[in-house]
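Enquirer: Predicted model and sequence below, questions to follow.
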Amino acid sequence: MNYTDKNMQDVWKKDKDHHIHPWTDFATFEDTGAMILSSGDKAHVVDGEGKKYLDGIGGLWCVNIGYGRQEIAQAMADQVMKIPYYSAFGHHTTQPAAELSAKLAELAPGDLNHVLYGCGGSVANDTAVRLVHFYFNQLGKPTKKKIISRVDAYHGSSYMTMSITGVKFDHIGFDVEKDLVHHISCPNPYRRPEGQSLEAFCDEKVQELEDKILELGPDNVAMFFAEPIMGAGGVIVPPPGYHKRTLDVCHKYGVLYISDEVVTAFGRLGHMFASEEEFGIVPDIITCAKGLTSGYIPLGATIISDKIYNVINKPQAEGALFTHGYTYSGHPVSCAVALKNIEILEREKICDNAKTMGAYFESQLRNLMDLPIVGDVRGKKFMICIENVADKETKELIDAKAKVGDRIANHCEDAGLLVRPLAHMNILSPPLILTKENIDFLVSTLRTAIEKTISDLKTEGFL
């Protein structure tokens, strides 16, 4: 990328030479480097050359309240001047950590009243694993350790959470834990067998979970991880009733149900938490991050039920401690930002905007189904995936060498819109403050980008 500004060119080169990016394509990075984002306002970001883009990615499922919030900056500054940090180990705390814990307990469903903090979603899910193992040890069930997850699920990038992640592409070249972690198939209605009803598909997936628990042995299975809507795996919305029925199966065998709301919490589906409001379940644990601070500062939380807390809060041996937590657990600046972020979400009724504008967003994007390569438009509110195929009838994919998702994203970028490419798909997770005008621009720009991509693919013989 050639920046005309010498300072930006210098930044670009320093980044390319020294910054290892997550999910980097090393085959192209040496030549292309990274786009420098220099500023943002509301639903837009600006690159190092001064070009403005509507952010259809929300940073990465993150910037729910939009960019440029002075209140957040002030909350950071105020807390830094009061006390920027103190360890939460043992018998110390800060006011923001205490206040946020109470607020999350108020917002979370059922008896999920207790909070452990970390720096993001991976840590929140890692904490859930360690906590559940400890819980069953305390109950005298030391064999109850195994974890069930799903193909195409995404739960993080630590060693354990990447093992729980079921996106096989992400495992290439890396080691993962294969004894503790077991996967059942993805509940993707779009890819169900031809002629199978949604009800029969749901029956099959629920039975598969029960069969897996029985295969591994109920005395050995500790937990089931489930995103309410699977995000990085392609925005998979399971069939109606799936979550309620899988939770019932888990509880039948004493398996804890972990709802990974790292993406879905704090408004993305129009609710502070989606588990109960959208899917009718009260899980044993909810993990969250991203929208908790709208990405303004790192923070994640693992919210647990009274049932779990009342077991783990008993000393397991004389003089023993609850030896879990992190240097930055309950970081006061991060907690102060989360409190201000939640205040903004509530005061400005951003969840309501996500419901009304999100419904409009869904309906307008579904109009793209008239395009010959758009096989599926799925998701809810401000969490949508467009799946592109070579043949709508057979759902056959376009040759991977065509990099159709990248092509569409590149055409969008040229026109001032950022969307996320994921193989043959494009994912949209914009700030929750989008207006009708923003949505109309996004959808029309995306339509043009897909049309240009179709033309490119025909010219190059991919279609």
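Expert: Thanks, I have it.
Enquirer: rest of the way, CA atoms for contacts and neighbours
Expert: Noted.
Enquirer: So residue 222 belongs to a strand, correct?
Expert: Yes. Per DSSP: H, G, I helix; E, B strand; the rest coil, residue 222 lies within a strand segment.
Enquirer: That one and residue 113: what is the separation?
Expert: 21 Å (Cα to Cα, to the nearest Å).
Enquirer: These two: who's more crowded?
Expert: residue 222 (27 against 20; other Cα atoms under 10 Å).
Enquirer: Need the residues that contact the helix or strand harbouring residue 100.
Expert: Using DSSP states H and E, the element containing residue 100 is helix 95-107. By Cα atoms under 8 Å, 6 or more residues apart in numbering, the surrounding residues in contact with helix 95-107 are 112-115, 272-273, 303, 330-333, 335-336, 338-339.
Enquirer: Report the contact partners of the most centrally placed residue in the chain.
Expert: Ranked by distance to the mean C-alpha position of the chain (Cα atoms, centre = their mean), the top residue is residue 263 at 3.2 Å. Counting by Cα under 8 Å, 6+ apart, residue 263 touches 61, 62, 231, 288, 289, 290, 291.
Enquirer: what do you get for residue 89?
Expert: So residue 89 contacts residue 325 (Cα under 8 Å, 6+ apart).
Enquirer: Roughly how far does it sit from residue 331?
Expert: Relative to residue 331, and taking Cα to Cα, residue 89 is found at 11 Å.
Enquirer: Just the buried positions in the host helix or strand of residue 128, please.
Expert: Assessed by DSSP H and E, residue 128 sits inside helix 121-138. Residues of helix 121-138 classed as buried under the neighbour-count rule (16 or more other Cα atoms under 10 Å) are 121-129, 131-138.
Enquirer: residue contacts, residue 321?
Expert: Residue 321 makes contact with residue 315 under the criterion Cα under 8 Å, 6+ apart.
Enquirer: Next, it: secondary structure please.
Expert: Per three-state DSSP, residue 321 ends up coil.
Enquirer: Next one: it from residue 89, what distance?
Expert: 11 Å.
Enquirer: cool, residue 437 as well?
Expert: Between residue 437 and residue 89 the computed distance is 48 Å (Cα to Cα).
Enquirer: hold the first one in mind and look at this next one:
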Amino acid sequence: MQTLDQADRQYALHPFTHLSNHQAQGPFLIERGEGVYVWDDKGNRLLEGMSGLWCASLGFSEQRLVDAATRQFAALPYAHMFSHHSTQPAIELSQRLVNMAPEGIGKCFFVNSGSEAVDTAVKMVWYYNNALGRPQKKTIIARRNAYHGVTVAAGSLTGLPYAQDGFDLPAIPVIHVDTPHAYRYAENGESEQAYSTRLAEALEQQILEAGADTIAAFIAEPVMGAGGVLVPPAGYFEKIQAVLARHDILFIADEVICGFGRTGNAWGSETYGIKPDMMTSAKQLSSAYLPIGAVLVSDAIYDAMQSHADKLGVFGTGNTYGGHPVAAAVALETLRIYEDDDIFGQVRQRSPHFLERVNALQNHPLVGNARGVGLIGAIELVADKDSRSPFPAADKIAVQVMLAARQHGLILRAAPGDTVAFCPPLIINDEQIDEMFDAVTDALNDVHQQHKPA
């Protein structure tokens, strides 16, 4: 009889996995979870320092979400939202999301994932410009190192080579502009404000070169997650938004990671003073208990799309499971828990201790830069602190730290640029924060010992 390990190697095709290496090493099997912890198939308890994939905000044993799903499964396990259909959970969730969104957002469209949300936002932007008689205004500006998903449009916007190599992406008109990463790209002695001004000026120059009448939207994560937890420099979004306003370019805030308390506020847009025309969300919307995402759209965009639909007929986009009643019920209960337990307030309360422990790692010989906001952070590893020179790519130094952390009972994630990311469940307490960073320190020490000169 095959073991699970054997069956996985024979039948499963894993995302974001080196396919040949997987055949040699097999899967890392997780069997159960409770609170901020998970257990592997060998009985080892590990603190889930990444909330799965930036998403399990309420941990792995929230009974209220289990009960919400159970009740809805018993009442109505499926219904769709096509052709004027709807359900109570979908309607109530739409209302709640719009009411908690920034000013000007008036409509909510449901999908099943962050990638679907970004793809749908792109389609809506194109539809909107067609409605306004601007068929040439279709190019989307994204940023290098950004992560917006892996479907065809979202993968085209993602500014990371591994999401495009071999897939013939980008497949839509996109311009990738500079990454806002002061540690790597600010000039010597340049302030964050001056660096932000330079980035905004470079953006405007690229818009002028391409022709503003061809640029439809700019998309950005408030904090760049999978690209290395890059926190924007001071003044960045204020200056970027001024450029976009001058050239009638929409702002899409990709809140898939930042939304629902990760930065200490309901939205990363709130944390950084972003006034978006559209927002994409997923992940913590349901604490990852069921797949669901949403595109939030301004009244101005909706009004234009509605007028276009009056000419064309059906608004011809949607998903079979978009607004699934069970997923919507779980998401609705997730938002209630955030409010009932003041989860966003807890994030603000825990954040100073979390960031203190993140920033303390700056003193480690392997760490060139430590950064974070709310309950998301990262360290960037360097071979030499003074020159900020990286390790050879073949060393995969961040992966070494990630694997060493697992030996100390902690799950982390290696990100591009020799970065190790932290994104624990929002319910983590101070003692568990210390447990997490003690394990990080032990992992760094292990790897440093291996790389010391003989």
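Expert: On my side now, so go ahead. Since the structure is predicted, the reported quantities are computational estimates derived from the model, not experimental observations.
Enquirer: TM-score for this pair?
Expert: Aligned and superposed, the two chains score 0.97 in TM-score terms (TM-score structural alignment, normalised by the length of the second structure); 452 aligned residues with a Cα RMSD of 1.4 Å.
Enquirer: elements contacting the helix holding residue 128 of the first structure?
Expert: For helix 121-138 of the first structure, the packing partners by 3 or more Cα pairs under 8 Å, 6 or more residues apart in numbering; DSSP states H and E come out as strand 112-118, helix 159-164, strand 221-226, strand 256-260, strand 285-288, strand 300-305, helix 306-312.
Enquirer: quick one: that helix to the second structure mean distance?
Expert: After superposition onto the second structure, the mean distance of helix 121-138 of the first structure to its aligned counterpart is 0.4 Å, using mean Cα distance after the TM-score superposition for the first structure.
Enquirer: one step back: highest average neighbour count across the helices and strands packed on helix 121-138 of the first structure?
Expert: For those, the largest average neighbour count (mean count of other Cα atoms under 10 Å) is found in strand 285-288, namely a mean of 28.
Enquirer: corresponding residue for residue 158 of the first structure in the second structure?
Expert: By TM-score structural alignment, residue 158 of the first structure lines up with residue 151 in the second structure.
Enquirer: I'd say its match and residue 114 touch.
Expert: No. Counting by Cα atoms under 8 Å, residue 151 of the second structure stays clear of residue 114, with 9.7 Å between them.
Enquirer: quick one: the residue nearest to the centre of the first structure from residue 213 of the first structure, how far?
Expert: For residue 263 of the first structure, the distance to residue 213 of the first structure (Cα to Cα) stands at 27 Å.
Enquirer: now do residue 35 of the first structure
Expert: Computed as Cα to Cα, the residue 35 of the first structure to residue 213 of the first structure distance reads 46 Å.
Enquirer: Same drill for the two, tell me which one is more crowded.
Expert: With neighbours defined as other Cα under 10 Å, residue 35 of the first structure and residue 213 compare such that residue 213 has more, 25 against 13.
Enquirer: does that one belong to a helix or a strand, and which?
Expert: Using DSSP H and E, residue 213 of the first structure sits in helix 198-216.
Enquirer: according to the alignment, that helix goes to what range in the second structure?
Expert: Going by TM-score structural alignment, helix 198-216 of the first structure sits over residues 192-210 in the second structure.
Enquirer: List the buried residues in the matching stretch.
Expert: 192, 194, 195, 196, 197, 199, 200, 203, 204, 206, 207.
Enquirer: ditto for stretch 393-400 of the second structure
Expert: Buried residues in stretch 393-400 of the second structure, counted by 16+ other Cα under 10 Å: 397, 398, 399, 400.
Enquirer: what would the residues you listed look like in a markdown table with secondary structure and distance to residue 388 of the second structure?
Expert: As requested, those are exported to a markdown table (DSSP: H, G, I helix; E, B strand; the rest coil; distance: Cα to Cα, whole Å):
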| residue | secondary structure | distance to residue 388 of the second structure |
| --- | --- | --- |
| 397 | helix | 14 |
| 398 | helix | 15 |
| 399 | helix | 19 |
| 400 | helix | 19 |
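Enquirer: Which one of these is nearest to residue 239 of the second structure?
Expert: The closest of these to residue 239 of the second structure turns out to be residue 398 (Cα to Cα; 32.8 Å).
Enquirer: quick one: what's aligned to that closest one in the first structure?
Expert: Match for residue 398 of the second structure (TM-score structural alignment): residue 405.
Enquirer: Then residue 92 of the second structure?
Expert: Match for residue 92 of the second structure (TM-score structural alignment): residue 99.
Enquirer: So residue 446 of the second structure sits against residue 402, correct?
Expert: No. If you go by Cα under 8 Å, residue 446 of the second structure and residue 402 don't touch, sitting 11.1 Å apart.
Enquirer: And the helices in the stretch 251-400 of the first structure, which stretches?
Expert: Remark: helices assigned in the stretch 251-400 of the first structure by DSSP state H, counting those that start in this stretch are 274-279, 306-312, 332-347, 350-366.
Enquirer: start and end residues in the second structure for the longest one, please.
Expert: The counterpart of helix 350-366 of the first structure in the second structure, using TM-score structural alignment, spans residues 343-359.
Enquirer: what's the average distance of the matching stretch to the first structure?
Expert: Using mean Cα distance after the TM-score superposition for the first structure, the mean distance for stretch 343-359 of the second structure is 1.1 Å.
Enquirer: List the buried residues in that stretch.
Expert: 343-348, 350-351, 353-355, 357-359.
Enquirer: Export the residues you listed to TSV and append columns for distance to residue 21 of the second structure.
Expert: Shown next, in TSV, are these (distance: Cα to Cα, whole Å):
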residue	distance to residue 21 of the second structure
343	40
344	40
345	43
346	40
347	38
348	41
350	38
351	37
353	38
354	34
355	35
357	34
358	32
359	34
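Enquirer: Tell me the one among the residues you listed nearest to residue 368 of the second structure.
Expert: residue 359 (10.7 Å).
Enquirer: Trace residue 76 of the second structure over to the first structure, please.
Expert: By TM-score structural alignment, residue 76 of the second structure lines up with residue 83.
Enquirer: could you measure its match against residue 77 of the first structure, distance?
Expert: For residue 83 of the first structure, the distance to residue 77 of the first structure - Cα to Cα - is 10 Å.
Enquirer: neighbour count winner among the two?
Expert: Per other Cα under 10 Å, whichever of residue 83 of the first structure and residue 77 has more neighbours is residue 77, with 15 against 12.
Enquirer: hang on, that one is in a strand, isn't it?
Expert: No. Secondary structure assignment places residue 77 of the first structure outside any strand; it is helix (three-state DSSP).
Enquirer: what residues are up against residue 427 of the second structure?
Expert: By Cα under 8 Å, 6+ apart, the neighbours of residue 427 of the second structure are 35, 36, 57, 58, 59, 343, 346, 347.
Enquirer: and of those, the nearest to residue 411 of the second structure?
Expert: For the contacts of residue 427 of the second structure, the nearest to residue 411 of the second structure is residue 36 (10.7 Å; Cα to Cα).
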